[in-house]
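>>> Return atomic coordinates for the entry below.
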Amino acid sequence: MNPFTPTFGTSPPLLVGRDRDLDEFRDGLYGGPGSPERATLVTGLRGTGKTVMLNAYEDAAASEGWLVISETATRGLIDRITHEHLPRLLIEADPRATESHLTAVSFPGGLGVEREVTERHTPRPGLRSRLTELTELLAERGGSGVLLTVDEVHRQGLDDLRILGATIQHAFRERREVAFVGAGLPSAVDDLLSDDVSTFLRRADRRHLRTVGRDDVAQALAVPIRDAGRDITPDALQIAVNGTGGYPFLIQLVGLHIWRADPGQGLIDVDQAQHGVDHARRRIGQLVHASALADLSTVDRSFLAAMAHDDGPSRTSDLATRLNVDRTYVGQYRRRLIAAEVIEPRGYGLVDFTLPGLRDYLREHAASSHWASGDET
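Now for the predicted structure:
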């Protein structure tokens, strides 16, 4: 069976390059209320493993006996936490959650027995009161705490995130055993924090996910292959490592396709590795680049299309010529795209793509699209 899982939000067979983040999060759980890691915001580009990291944080907390509420910042977030998650956890955690009492007694040939059963913890509004009730119950048992994770945080969920932030901030002030981890795109998180949100969110520990080092990539590819009963030659492994660019989602995608290249062979060779890399590079455009570009303006995409003419880093002076604009105009969009982490500076007057394979994707698609024209900003 193919061990690789290039599906967004699905944990890989081996998570690499994130040990320090997870160790520090565990330290925060051990450190008690006031530990900075108990309020964490995870950011990163698409495919860098934000949701996978949330899964890992949840697993780390659960292994320490913490209760976990896992959510996404969509409409109704507060309602779901208040009326679904917290009552469920209260019922599971409280041995007295169900009460009963006799309403009648029977005798031979006479009156029957009736017992009325009621739930002590029925869903009702009140996020703060429910969270307080649960943490107090856990404290009575000498136990753990509650971790809340929220994926895809963005401005559209601002009202619910304000309420959640204020509630967790109160829990922190009362030194309750509560932790929070949110995740989102860097631009979405920055946009959210620029608005009127609680101080709690602004002061949260920021963890920005970047590419993974070569040694970690090699481990992430070779170990699952060997654990699944096959092997890979050193040269083939290097081709696969180079093909990922250290990009977490691409590690899984390359792994999937090098495995599929000739699944009947016990040893993955150079030809299979190159075939898998080529296939994965074609697929990542549809799976990642199309979504990333859809978030950008027409002019932003035109800027990237102009960059795609170069085989390496682009000179901003050349981009100004290709776009028929002055350098001030180029500088404005250069700053925007760097902030969005789609491009990065590579020396004075030079920029390059951050996403592996984006140049090839743009070359293939830009000519037949509307990206190279228009004046949208």
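>>> drop to CA atoms for contacts and neighbour counts, all remaining ones
Will do.
>>> list the contacts for Lys55?
Actually, residue 55 is Asn rather than Lys. Shown in contact with Asn55 (Cα atoms under 8 Å, 6 or more residues apart in numbering): Ser11.
>>> For my notes, confirm it occurs in a helix.
Yes. Counting by DSSP: H, G, I helix; E, B strand; the rest coil, Asn55 is located in a helix.
>>> Look up how far Glu64 lies from it.
Separation of Asn55 from Glu64 (Cα to Cα, to the nearest Å) stands at 14 Å.
>>> Please apply the same query to His101.
Shown here: His101 relative to Glu64, a distance of 36 Å by Cα to Cα.
>>> Between the two, tell me which one has more neighbours.
When His101 and Glu64 are compared for neighbours, Glu64 comes out ahead with 14 against 10, by other Cα atoms under 10 Å.
>>> Contact partners for the more buried one?
By Cα under 8 Å, 6+ apart, the neighbours of Glu64 are Ser144.
>>> this one as well, want them side by side:
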Amino acid sequence: MDPVRNPYAPGAGQRPPELAGRDEQLAAFDVTLERVAHGRPERSVVLTGLRGVGKTVLLNAQRSAAVRADWGTGKLEARPDQPLRRPLASALHMAIRELGHPQSDDVLGTVKAFAARDVGSGRMRDRWNPGIDVPATTGRADSGDMEIDLVELLTDVGGLAADVGRGVAIFVDEMQDLRPEDVSALCAACHELSQNRLPVVVVGAGLPHLPAVLSASKSYSERLFRYSRVDRLDREAADRALVSPAHDEGVEFTPGALAEMYAATAGYPYFVQAYGKAVWDAAAGSPITVDDVRVAAPEAEEELGVGFFGSRFERATPAEREYLRAMAETAVADRAGEVEAGEPDSVPTAAVAAHLDRKPQSLSPARDALLKKGLIYSGERGRIAFTVPHFGRYLRATAG
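Coordinates of the predicted model:
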């Protein structure tokens, strides 16, 4: 069929034509916006899930909902090598500008002071300009103590939003990559906002171990955030993600083709889009059949192998790749048949070491490096898992 009319969109954070299976989370966020706008107590939100399940897409959809509610919004992506001050200041700068209040200059001065503080030297950095055309405030959010400064900053932002009669929402992607001191400060600031019922909401998205990261920082974090797991789509939602955009183009799927697609993708949103794109291009016309899916499967798997799996595997060193393959092989032996689609949730680190006939301590450097690269995560002590669905299956298929 005509590739120009192909409606499917596999891409990092790219919104699919039909955002299926996320109605409940979007509705819950609308309630959060309404409650905060009316001065009701409400928690900030944390989205967790594997790579490719659509966390960033959902985060962006929630930001769009906040914009429709006339809130000020800003977004940042956390990076392990970058302190929070500057990206958060840029996000808040955008949110405050969207509020458009005449008295916002005072708060923007506080944002500038917060951003420019050089924690290492205790001095203000004059060279870096965050694009805020007002003088930096003195004596507010500029102490150099991240927790004190962030509490003061978000309190001022919340006060401005309350005066305007609107709200501010800050969206943090890859939240698990925040530095420990920044996580602690963010938790403390959210706690302060909640206690004072200020109209500021933080929405974070990250890997499955993000709740553990937050809990390790502040013991009250499990009560501070509303956690929402973003998982693979059930059969009905996966079918809708395929059928609805195809129907808009006058194309249908046979029931057998939809069943074959779900068997291949297991409902993971990125896989649904990748297979949808390949099948559309391979099909001669409507309706799309089982044979079309089977003909297109190698193309879809190749695209996933290069762009989704392979690119991540290439980031690993030889020692790290050995560890990843051992995880994949251990997973089958450890819990074969227990989890649908043959992808166990996690494996014991001791079992990986035993598989390689090595002492666990000797593998710590490779494991820690993979954790920092975001290729694996530890949801509980002594166990590890891939951050990418079906990564173990890919590694087993490409062994040797």
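>>> I'd like to know how far His365 of the first structure sits from Val16 of the first structure.
33 Å.
>>> meant to ask about Thr244 of the first structure
As defined by Cα to Cα, Thr244 of the first structure lies at a distance of 14 Å from Val16 of the first structure.
>>> So the two - more neighbours on which side?
Between Thr244 of the first structure and Val16, counted using other Cα under 10 Å, the more crowded position is Thr244 (25 against 16).
>>> Tell me the counterpart of that one in the second structure.
Counting by TM-score structural alignment, Thr244 of the first structure corresponds to Thr265 in the second structure.
>>> separation between the nearest residue to its match once chain neighbours are set aside and Phe225 of the second structure?
Closest residue in space to Thr265 of the second structure, ignoring its immediate chain neighbours: Phe271 at 5.3 Å, by Cα to Cα, 6 or more residues apart in numbering. Per Cα to Cα, Phe271 of the second structure is found 30 Å from Phe225 of the second structure.
>>> more neighbours, these two?
Counted by other Cα under 10 Å, Phe271 of the second structure and Phe225 do not tie: Phe271 has more neighbours, with 25 against 22.
>>> what about the more buried one, which SS state?
Applying three-state DSSP: Phe271 of the second structure is helix.
>>> check the fit of the helix or strand where Glu192 of the second structure lies onto the first structure and give the mean distance.
Element membership of Glu192 of the second structure, judged by DSSP states H and E, is helix 180-196. Its aligned residues in the first structure lie a mean 2.3 Å from helix 180-196 of the second structure after superposition (mean Cα distance after the TM-score superposition for the first structure).
>>> Now do whichever helix or strand comes after that helix: which range of the first structure does it align onto?
If you walk from helix 180-196 of the second structure toward the C-terminus, the next helix or strand you reach (DSSP H and E) is strand 200-206. Counting by TM-score structural alignment, strand 200-206 of the second structure falls onto residues 178-184 of the first structure.
>>> Mind listing residues that contact the matching stretch?
Here stretch 178-184 of the first structure makes contact (Cα under 8 Å, 6+ apart) with 29, 33, 38-44, 50-51, 54, 135, 145-154, 168, 171-172.
>>> what comes up buried for the strand or helix carrying Ser291 of the first structure?
Under the criterion of DSSP H and E, Ser291 of the first structure resides in helix 290-294. Under the neighbour-count criterion of 16 or more other Cα atoms under 10 Å, helix 290-294 of the first structure has Ala292, Leu293 buried.
>>> what's that helix in contact with?
Residues from elsewhere that reach helix 290-294 of the first structure, judged by Cα under 8 Å, 6+ apart: Arg46, Arg301.
>>> so which strand or helix has the alignment partner in the first structure of Val243 of the second structure?
Superposed on the first structure with TM-score structural alignment, Val243 of the second structure falls opposite Ala222. Using DSSP H and E, the element containing Ala222 of the first structure is helix 214-227.
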